[in-house]
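> This is a predicted model, with the sequence first.
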Amino acid sequence: MTEHSPPSRILILATGGTIAGQMNARSASGYDAGNVSVQDLLHHVPNLPETADIHAEQIASIGSQNMNDALWFALARRIMQAFEQEDFDAAVIIHGTDTLEETAFFLQHVAKSQKPVILTGAMRPGGAPGADGPVNISHALKVAASPKARERGVMVVFNETIYDARTVSKINTSEVNAFTSVNGGPAGYVDTDRVYFVTPAAPPVPLFSLPEHESLPCVDIIYAHSNMDDRLICHALADGVKGIVLAGIGDGNASDTALAALDRAVAQGVHVIRASRVGSGLVKRNIEVSDDIRGFNVSCDLSPHKARILLQLLIASKTTSASAIRQAFAGAYL
């Protein structure tokens, strides 16, 4: 099989998002997400692989701000079913950009196959000047069809760039170059001629089975700031959360008052992960905060929202020892 003879079976799962949006008259750039069907989207995609058997399904029609556990589970189950039954060689997920990186990270930890799963979307809806959705879908299909993408699992393709699910982050509210890999770099690139990777495949990650219920354990993100008190932490504990991720200042720090409240959380059996609200860098153990003494864990390179997902999966799988959590978060950094 050559670069120009793609696999014959690619599953497209559409969830809505800006890429499926329609312009709205409320402002010059206004639009309503998720109004265009996947079949209509595909009519505008250039360079669809003519020899591929592309099967498209509409899983949802939402803006990705409304992405939820039930839809995550539906996506994961459909992908695993398609791969286990040998129905498809790759999957492409059309998704809104706001939570795209979270869905990619979730699927990376539950989709038990190294067949390519490619997520893409758009920053400009159809009908807008410079709409980027059609070419992003075309490039996502090209990566999904490439033999080079095998054994790389879940990736994001956006603006001619390929990103690993662990490191990808949205960094811009409205420009078409909205994604980057903050603590690493692109995994590769795609254009009209070819797909090429510039990094080896990402190291293996912990894999989890989906919980029996259609939801994950409750884990809250608490955002740190100057003059921070303990009210939000106390409310989270009163609500019965199973875990708290601190989106801390600097290297994952917070006020003495907030840290004391997190000490109480640990004493009540709540798992605490220190992450950072800063856009890049690693959160390391025992730098300004005595993690070993307090019973905290750290997010390492993960953003607060990805740390939340990993902690939810760990708790759901009853992988809750301090050493197991530390291993899962540190990954290749240990």
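Looks like it arrived, so ask away. Quantities reported herein were computed from a predicted structural model and do not represent experimental measurements.

> CA only for contacts and neighbour counts going forward, please
Will do.

> How about the contacts made by the nearest residue to T18 once chain neighbours are set aside?
For T18, the nearest residue in space outside its immediate sequence neighbours is A33; the separation is 4.8 Å by CA to CA, 6 or more residues apart in numbering. Residues in contact with A33 (CA atoms under 8 Å, 6 or more residues apart in numbering) are 16-22, 61-63, 125.

> so of these, which ones are in helices?
With helices identified by DSSP state H, none of the entries of these belong to them.

> Scan this structure for its longest strand.
Identified as the longest strand of the chain according to DSSP state E is strand 53-62.

> Can you flag which of the contacts of A33 belong to strands?
16, 22, 61-62.

> Need the residues you listed in JSON lines (columns: neighbour count).
Rendered in JSON lines, the data for the ones in strands among the contacts of A33 read as follows (neighbours: other CA atoms under 10 Å):
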{"residue": "G16", "neighbour count": "27"}
{"residue": "Q22", "neighbour count": "19"}
{"residue": "S61", "neighbour count": "21"}
{"residue": "I62", "neighbour count": "21"}
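
> wait, which of the residues you listed is closest to H95?
Distance from H95 was checked for each of the ones in strands among the contacts of A33 by CA to CA. The minimum falls on G16, at 5.9 Å.

> so what's the nearest residue to T192 once chain neighbours are set aside up against?
Excluding the flanking residues, the one nearest T192 by CA to CA, 6+ apart is H139, at 7.8 Å. With CA under 8 Å, 6+ apart as the criterion, the residues that contact H139 are 157-158, 160, 190-192.

> now E101
Applying CA under 8 Å, 6+ apart, the residues near E101 are 156, 165, 168-170.

> element containing it, please.
Here E101 is covered by helix 100-110, with elements defined by DSSP states H and E.

> so after that helix, what's the next helix or strand?
Secondary structure here is assigned by DSSP H and E; on that basis, the next helix or strand after helix 100-110 toward the C-terminus is strand 117-120.

> Who are the packing partners of that following strand?
In terms of contacts (3 or more CA pairs under 8 Å, 6 or more residues apart in numbering; DSSP states H and E), strand 117-120 is packed against strand 90-94, helix 100-110, helix 133-145, strand 154-158.

> Put this next to the first one:
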Amino acid sequence: MTQAHLLVLATGGTIAGVAGSALRHDYRPGQIGVDDYLEQVGALGLEARLVGRQIANIGSEDIEPAIWTRLHEEISAAFADPHCEGVIVTHGTDTAEETAFLLDLTLPTAKPVVLVGAMRPADAVGYDGLRNFANAVRVASDPEAAGRGVLVVMGDRVFAARDVRKVRTRGTDAFRGFPRDAVGLVTPSALDWFGAPWRAGEGAQYAYHAELPEVPILYVYGGIAADAAARLTSEVTRGLVVAGVGEGNMPEPLRAELVRLRESGVTVVRASRLDEGLVDREPEDDANGFIAARALNPQKARILLQVLLANGIGDPAAIQAAFDRR
């Protein structure tokens, strides 16, 4: 079997973390460099030629646009390299879904791009990182992985960036997909896809912009003050995502304030603080001028709104259509 040539872009996270004890709960993410990690991986006998590049070595709670830009640049260069057949990004799990979704929106689908992480540090009992990485190599080496957008591999399952979300703080089965669950099952020796590629031959959906507009997330809770949105926004705020209760609901005084905010030029998106469920467009959204997030959770709704606004898409109907396509 011909070995696939894969680029590994390392950003740190638990997969490169160390606790100093096999039994400790606390640990330091991003302690193992990509060269040392690939040396460990070499003992697995994977059928791939791996070239590593260190982009960052952080916990993913510290991810920032500058790192996204570097990843986008490196992956775009890999797409133009005829010798590179796929890209793996090692990443912390806390914000993996946001990085994956941003890249999914702004990259073509010609080659596989796979994000992978771990829930346990490298020196913990039951470390899942090496198996997850071996699974990611299996996925990124498969030509059928192209045309599916950016993928996330965790716990023997393959998720599409549009669906994946972290749902647990502990345990190796910490990721789920919504509204579509896993798009494939993978082990280091086998890969099964659930259906054919759905984005074969597509270019990037939107242009990548290193400077993204300011879009905060407002979390709704019982007893929230009407001026909470005003205290969260400033003159540079371009949009606001509301993590509402239930189907994106909010108290009437807050709704009235958000309408005033929208009338000042800020795009308002209604999402839900719940883990699963659609936020459909309601008749009141027309009167309020709000956007319904549909299947996207607040953090992904924020990413999509930032990308749309950065690309000059500000018409509410066009924004709603983009959310409806997710």
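Alright, I've got the coordinates. The shown structure was predicted, so the numbers you read here are calculated from the model rather than taken from an experiment.

> The longest strand of structure 1 corresponds to what range in structure 2?
The aligned range for strand 53-62 of structure 1 in structure 2 is 49-58, by TM-score structural alignment.

> how much does the matching stretch stray from structure 1?
Between stretch 49-58 of structure 2 and its aligned stretch in structure 1, the superposed structures give an average distance of 0.8 Å (mean CA distance after the TM-score superposition for structure 1).

> buried sites along that stretch?
The neighbour-count criterion (16 or more other CA atoms under 10 Å) identifies 50-53, 55-58 as the buried residues of stretch 49-58 of structure 2.

> before we move on, what about stretch 55-68 of structure 2?
Buried residues in stretch 55-68 of structure 2, counting neighbours by 16+ other CA under 10 Å, are found at 55-60, 63, 67-68.

> coming back round to it: so which of the contacts of E101 of structure 1 are in helices?
If you go by DSSP H, the contacts of E101 of structure 1 have nothing in helices.

> that older thread, how about CSV for the buried residues of stretch 49-58 of structure 2, with distance to S76 of structure 2 added?
What follows is the buried residues of stretch 49-58 of structure 2, written out as CSV (distance: CA to CA, whole Å):
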residue, distance to S76 of structure 2
L50, 17
V51, 16
G52, 16
R53, 14
I55, 14
A56, 18
N57, 21
I58, 22
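
> hmm, back to that, out of the contacts of A33 of structure 1, who's nearest K148 of structure 1?
I19 (26.3 Å).

> thinking the closest one is in contact with G126, fair?
Yes - using CA atoms under 8 Å, I19 of structure 1 makes contact with G126 at a distance of 6.7 Å.

> what about those two, which has more around it?
The residue with more neighbours, out of I19 of structure 1 and G126 and counting by other CA atoms under 10 Å, is I19; that gives 32 against 22.

> any idea what sits nearest the equivalent of the more buried one over in structure 2, other than its immediate chain neighbours?
Aligned counterpart of I19 of structure 1 in structure 2: I15 (TM-score structural alignment). Nearest non-adjacent residue to I15 of structure 2, counting by CA to CA, 6+ apart: A118, 4.6 Å away.

> go on, A110 of structure 2?
Excluding its sequence neighbours, the residue lying closest to A110 of structure 2 (CA to CA, 6+ apart) is A146, at 5.7 Å.

> got it, and G126 of structure 2?
Computed as CA to CA, 6+ apart, the closest residue to G126 of structure 2 that is not its neighbour in sequence is R120, at 7.5 Å.

> mind checking how far the one you found is from T169 of structure 2?
Shown here: R120 of structure 2 relative to T169 of structure 2, a distance of 11 Å by CA to CA, to the nearest Å.

> mind listing the helices for structure 2?
34-42, 65-80, 96-106, 129-140, 228-232, 252-263, 283-288, 298-310, 316-324.

> Ok, which of those comes nearest T2 of structure 2?
Nearest of the helices of structure 2 to T2 of structure 2, taken as CA to CA: helix 129-140 at 12.9 Å.

> and the counterpart of F323 of structure 2 in structure 1, what does it touch?
In structure 1, the residue paired with F323 of structure 2 is F329, using TM-score structural alignment. The neighbourhood of F329 of structure 1, defined by CA under 8 Å, 6+ apart, consists of 298-300, 302, 307, 310.

> let's see it at 7 Å
F329 of structure 1 is in contact with 299-300, counting by CA atoms under 7 Å, 6 or more residues apart in numbering.

> Give the burial count for L308 of structure 2, as a bare number.
Other residues lying near L308 of structure 2 total 21 when counted by other CA under 10 Å.

> wait, P213 of structure 2
A count of neighbours around P213 of structure 2, defined by other CA under 10 Å, yields 18.

> Chain neighbours aside, what residue packs nearest to H44 of structure 1?
Setting aside the residues directly before and after it, H44 of structure 1 is nearest to P134 in space (CA to CA, 6+ apart), at 6.0 Å.

> follow-up on the earlier one: can you tell me which of the ones in strands among the contacts of A33 of structure 1 is closest to L42 of structure 1?
Nearest to L42 of structure 1 among those: G16, at 13.1 Å, using CA to CA.

> my read: that closest one touches G96, true?
Yes - taking CA atoms under 7 Å as the definition, G16 of structure 1 is a contact partner of G96 at 6.3 Å.

> The longest strand of structure 1 vs helix 69-84, what angle?
For strand 53-62 of structure 1 against helix 69-84, the angle between stretch directions is 170 degrees (axes from the mean of the first three to the mean of the last three CA atoms, to 10 degrees).

> Could you check how far the aligned partner of Y37 of structure 2 in structure 1 is from A52 of structure 1?
Residue mapping for Y37 of structure 2 onto structure 1 gives L41, with TM-score structural alignment as the criterion. For L41 of structure 1, the distance to A52 of structure 1 (CA to CA) stands at 17 Å.

> matching residues in structure 2 for stretch 124-144 of structure 1?
Alignment of stretch 124-144 of structure 1 against structure 2: residues 120-140, by TM-score structural alignment.

> measure the matching stretch end to end?
Criterion CA to CA; first-to-last residue distance in stretch 120-140 of structure 2 is 22 Å.

> what's the answer for stretch 309-324 of structure 1, then?
Using CA to CA, the end-to-end distance of stretch 309-324 of structure 1 comes to 15 Å.

> Kindly report the same for stretch 196-208 of structure 2.
Terminal-residue distance, stretch 196-208 of structure 2 (CA to CA): 27 Å.

> Stretch 194-206 of structure 1 now?
Start and end residues of stretch 194-206 of structure 1 are separated by 31 Å (CA to CA).

> Distance of N159 of structure 1 relative to A260 of structure 1?
Here the distance between N159 of structure 1 and A260 of structure 1 works out to 44 Å (CA to CA).
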